[in-house]
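Undergrad: my questions are about this predicted structure, shown below with the sequence.
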Amino acid sequence: MCLWPAVLSLKQKILLKPLKSSAILSTAKSGEVFDVIIVGGGPIGIACALEAKKKGLKYLILEKGTLVNSLYNYPSNMTFFSTSEKLELDEIPFISTNPKPHKQEALEYYRRIVTSEHLEIHLFEKVEKVTSENGFHHTSTSKATYSSRNVIIATGFYDIPNYLNVPGEDLPKVAHYYGDPHFYATQKTIVVGASNSAVDAALEIYRKGGDVTMVVRGPAIGERVKYWVKPDIDNRIDEGSIKAVFNAEIKEIKEREVVITSKEGDQVLENDWILLLTGYRPNFEFLKQLGISLSNDGRKIPQYNPETMESNVPGIYLAGVICGGTETHKWFIENSRVHAKMIIKNIVSS
């Protein structure tokens, strides 16, 4: 019988408990040579692993966080834009009780794929660098080094926020990620942005009793906001339930106030919390460290062959949203699932 020390938190207890199932316990070891290392354990990384397994390749997924880490860190009440069949991998049915699946349904779906297919994956193992030598790639992580003939980068874009670089952005009241609306109940919260994440946060916090003000750089709510949500946010702004300042930007963040600048001049708003939901970007420094060329037009689109997804570095492939550079709205799960088949087909035929 194991008696947990009282000082351990529930989260610590969960992390320290031994895994009873071997479903996601990988037997891969440092020093082994793989056909392919997959960097990123999101849906597209999982899709690549499924395809590699079908073709009999020796593979390993390396994920710096939990399984489908980006999805896990999405807002609690997030609803996908895509229908469930568009999120399916390898024709494995995704059964949802809703026309548009919720976050928890997606977590359950991708988790069951990994466990039932016994995919080789290492979680909480961050890739720090990849070096290439004599046709092999050596992937160094926070725990080990692995050699492979090929590497697939499927790291997404959700880990690095687009910072405003304004005074006070590092204050504890500021967050670049949004979780649960209950936290902001009865509080004065400023939501910066006009995309889906900002709109969802503003509506949810308002409906939990929060005092919400949106600060939008442009003249209106973004056109790519989910079509069933946009009328809702427009109506709430029109009736004054949610305040909005358009053609405006944050100038300075203070402990209890925020300075906003617009064509009307500066205004100071009393404030408790700020959500800077201004988007995210891929880890371009990591791509450059790999030797992958980026476009010089501001979009930073990485160089790759659209027929094979192989980058300008032989044996290093790109999959998923990372292929779009700063244009993170161009690639989704539903239209980048095909990258897995394209990549593995090229690896097998090489």
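TA: Now that the structure is in, tell me what you want to look at.

Undergrad: please count neighbours and contacts with C-alpha atoms only from this point.
TA: OK.

Undergrad: so Thr213, which of the three states?
TA: Classification of Thr213 using DSSP: H, G, I helix; E, B strand; the rest coil returns strand.

Undergrad: contact partners for it?
TA: Lys188, Thr189, Ile190, Val191, Ala202, Ile242, Lys243, Ala244, Val245 (C-alpha atoms under 8 Å, 6 or more residues apart in numbering).

Undergrad: show me where the stretch 151-300 of the chain has strands.
TA: Listed in chain order, the strands of the stretch 151-300 of the chain (DSSP state E, counting those that start in this stretch) span 160-161, 174-175, 188-192, 211-215, 243-245, 248-253, 257-262, 265-270, 273-276, 280-281.

Undergrad: any chance of these in a markdown table, plus distance to Ile237?
TA: Shown next, in a markdown table, are these (distance: least, C-alpha to C-alpha, whole Å):
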| stretch | distance to Ile237 |
| --- | --- |
| strand 160-161 | 26 |
| strand 174-175 | 23 |
| strand 188-192 | 13 |
| strand 211-215 | 9 |
| strand 243-245 | 6 |
| strand 248-253 | 16 |
| strand 257-262 | 18 |
| strand 265-270 | 17 |
| strand 273-276 | 18 |
| strand 280-281 | 25 |
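
Undergrad: one more to weigh against that first structure:
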Amino acid sequence: MENLDIFIVGAGPIGLSCALEAKKAGLSYLVVEKGTIVNSLYNYPIYMRFFSTADKLEIADIPFISASVKPGRQDALEYYQGIARQRDLSINLYEKVLGINKEEQGIFRIKTDKAEYKAKNVIIATGFYDIPNKMNIPGEDLPKVKHYYTEPYPYAKQKILVIGASNSAVDAALETYRKGAKVTMVIREDKISDSVKYWVKPDIENRIKAGDIKAYFRANVLEIKPREVLIKTADGEILSLENDFVLAMTGYLPDFDFLKNAGIELCGENQNPKYNPETMESNVKGLYLAGVVCGGKNTRLWFIENSRIHAKFIISHILSFCN
């Protein structure tokens, strides 16, 4: 069994960035990804556009050429998957990492659903898009409840309840409304989130003001039933709303169990993983974190634009022990 210099978990933009830096440094590495290349981006809504401009999404100083100022999902897939092909990165796809264990001699043994590997260092760059942030209410597991939204066409002429007020919720509400759905939004806060893309926020606010989309602010969903949803309004009234589908855009979480089982300490209510921000090394020597996973439950803290530098921090630190 080959003893790799670096084993990278996750082939998202930051995982690819780590692979590119490792290859440039002449280190042996392998990226293992449970899905396709940039799997999270692949599962984004089909018509999603980034808040960032193309240059902010670039990795390893490789130009991201886009005809639009704000690249879309397909632009990003072409860019990142194109890099993996052109740079001939060492990636195993559709292989899930099950566990990471550090042996007494300081070598990591990584077990997947297909094989076992040994590495001197491990980088976890797994993002956060795999585990929905559940509401833990009755009926949440009904088939009509969707925690992922891809396109509006299945919801034409249906009664849709959208939960949330962030970018994903607003996109789902506007797109399904424009394909003929009767849309109602349930929002815990008293307004649409300030983080919503600036060119979209006026649109949703105007649709709500005009009554095209019904919105209950400072409200909560109590129970989801096969043909209705029970909500509690701001004034404490319990309403029953006829409903065909619920789009629960309540956010997503990193796999905290995976991190804990690898030996990483998680701190506080936010479950912040312990790491050195100058090197990205966790409390486990030789085990590094990169990208969104560094933010714990605060998944808006890190994104491609501000975490692509993590790859340079990590490889630089690893090289300091090789000299």
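TA: Structure received. Only a predicted model underlies this, so the values are computations on that prediction, with no experimental measurement involved.

Undergrad: so what number do they get for TM-score?
TA: The TM-score (TM-score structural alignment, normalised by the length of structure 2) is 0.98; 319 aligned residues with a C-alpha RMSD of 0.7 Å.

Undergrad: just curious, which of the contacts of Thr213 of structure 1 is nearest to His102 of structure 1?
TA: Nearest to His102 of structure 1 among the contacts of Thr213 of structure 1 is Ala202, at 18.2 Å by C-alpha to C-alpha.

Undergrad: how many neighbouring residues does the aligned partner of that closest one in structure 2 have?
TA: Correspondence of Ala202 of structure 1 to structure 2, assessed by TM-score structural alignment: Ala173. Around Ala173 of structure 2 there are 27 other residues, counting by other C-alpha atoms under 10 Å.

Undergrad: all helices for the stretch 1-150 of structure 1, in order.
TA: For the stretch 1-150 of structure 1, the helices defined by DSSP state H, counting those that start in this stretch cover 10-16, 43-54, 69-72, 103-116.

Undergrad: so the shortest one corresponds to what in structure 2?
TA: Residues 39-42 of structure 2 are matched to helix 69-72 of structure 1 when aligned by TM-score structural alignment.

Undergrad: once aligned to structure 1, how far is that stretch on average?
TA: Superposed on structure 1, stretch 39-42 of structure 2 shows a mean distance of 0.4 Å to its aligned residues (mean C-alpha distance after the TM-score superposition for structure 1).

Undergrad: could you single out the nearest of the contacts of Thr213 of structure 1 to Glu285 of structure 1?
TA: Using C-alpha to C-alpha, Val191 comes nearest to Glu285 of structure 1 of the contacts of Thr213 of structure 1, at 28.4 Å.

Undergrad: pretty sure the closest one contacts Asn271?
TA: No: counting by C-alpha atoms under 8 Å, Val191 of structure 1 stays clear of Asn271, with 10.9 Å between them.

Undergrad: so for those two, which sits in the more crowded spot?
TA: More crowded of Val191 of structure 1 and Asn271, by other C-alpha under 10 Å: Val191, with 27 against 21.

Undergrad: measure that one to Ser349 of structure 1 for me?
TA: Counting by C-alpha to C-alpha, to the nearest Å, the gap from Val191 of structure 1 to Ser349 of structure 1 is 50 Å.

Undergrad: just Ala49 of structure 1 next, same as before
TA: Here Ala49 of structure 1 is placed at a distance of 17 Å from Ser349 of structure 1 (C-alpha to C-alpha).

Undergrad: how about Ile92 of structure 1?
TA: From Ile92 of structure 1 across to Ser349 of structure 1, the span is 25 Å (C-alpha to C-alpha).

Undergrad: which of these two has more residues huddled nearby?
TA: Ranked by neighbour count (other C-alpha under 10 Å), Ile92 of structure 1 and Ser349 place Ile92 first, with 11 against 6.

Undergrad: the more buried one -> structure 2?
TA: By TM-score structural alignment, Ile92 of structure 1 lines up with Ile62.

Undergrad: what's the answer for Ile44 of structure 1, then?
TA: Per TM-score structural alignment, the equivalent position to Ile44 of structure 1 in structure 2 is Ile14.

Undergrad: list the contacts of its match.
TA: By C-alpha under 8 Å, 6+ apart, the contact set of Ile14 of structure 2 is Ala125, Ala290, Gly291, Ile304, Ser307, Arg308, His310, Ala311.

Undergrad: tally of neighbours for the second one?
TA: The reference is to Ala290 of structure 2. Ala290 of structure 2 has 31 neighbouring residues, counting by other C-alpha under 10 Å.

Undergrad: looks like it contacts Lys312 (just checking).
TA: No: counting by C-alpha under 8 Å, Ala290 of structure 2 stays clear of Lys312, with 10.3 Å between them.

Undergrad: that older thread, just curious, which of the contacts of Thr213 of structure 1 is nearest to Val225 of structure 1?
TA: The shortest approach to Val225 of structure 1 among the contacts of Thr213 of structure 1 belongs to Ala202, at 12.8 Å (C-alpha to C-alpha).

Undergrad: residues contacting that closest one?
TA: By C-alpha under 8 Å, 6+ apart, the contact set of Ala202 of structure 1 is Val191, Val212, Thr213, Met214, Ile242.

Undergrad: for Pro143 of structure 2, see how far away the corresponding residue of structure 2 for the fourth one is.
TA: Which is Met214 of structure 1. Residue pairing (TM-score structural alignment): Met214 of structure 1 is matched to Met185 of structure 2. Noted for Met185 of structure 2: a distance of 19 Å to Pro143 of structure 2, by C-alpha to C-alpha.

Undergrad: swap in Pro254 of structure 2?
TA: 23 Å.

Undergrad: ok, now Tyr153 of structure 2?
TA: Relative to Pro143 of structure 2, and taking C-alpha to C-alpha, Tyr153 of structure 2 is found at 17 Å.

Undergrad: Ile100 of structure 2 now?
TA: To Pro143 of structure 2, Ile100 of structure 2 is 34 Å away according to C-alpha to C-alpha.

Undergrad: who's more crowded, these two?
TA: Higher neighbour count among Ile100 of structure 2 and Pro143: Ile100, with 21 against 10, using other C-alpha under 10 Å.

Undergrad: contacts only, for the more buried one.
TA: Per C-alpha under 8 Å, 6+ apart, neighbours of Ile100 of structure 2: Phe108, Arg109, Ile110, Lys111, Asn261, Ala262.

Undergrad: again, 6 Å this time
TA: Contacts here follow C-alpha atoms under 6 Å, 6 or more residues apart in numbering; on that basis Ile100 of structure 2 touches Ile110, Ala262.
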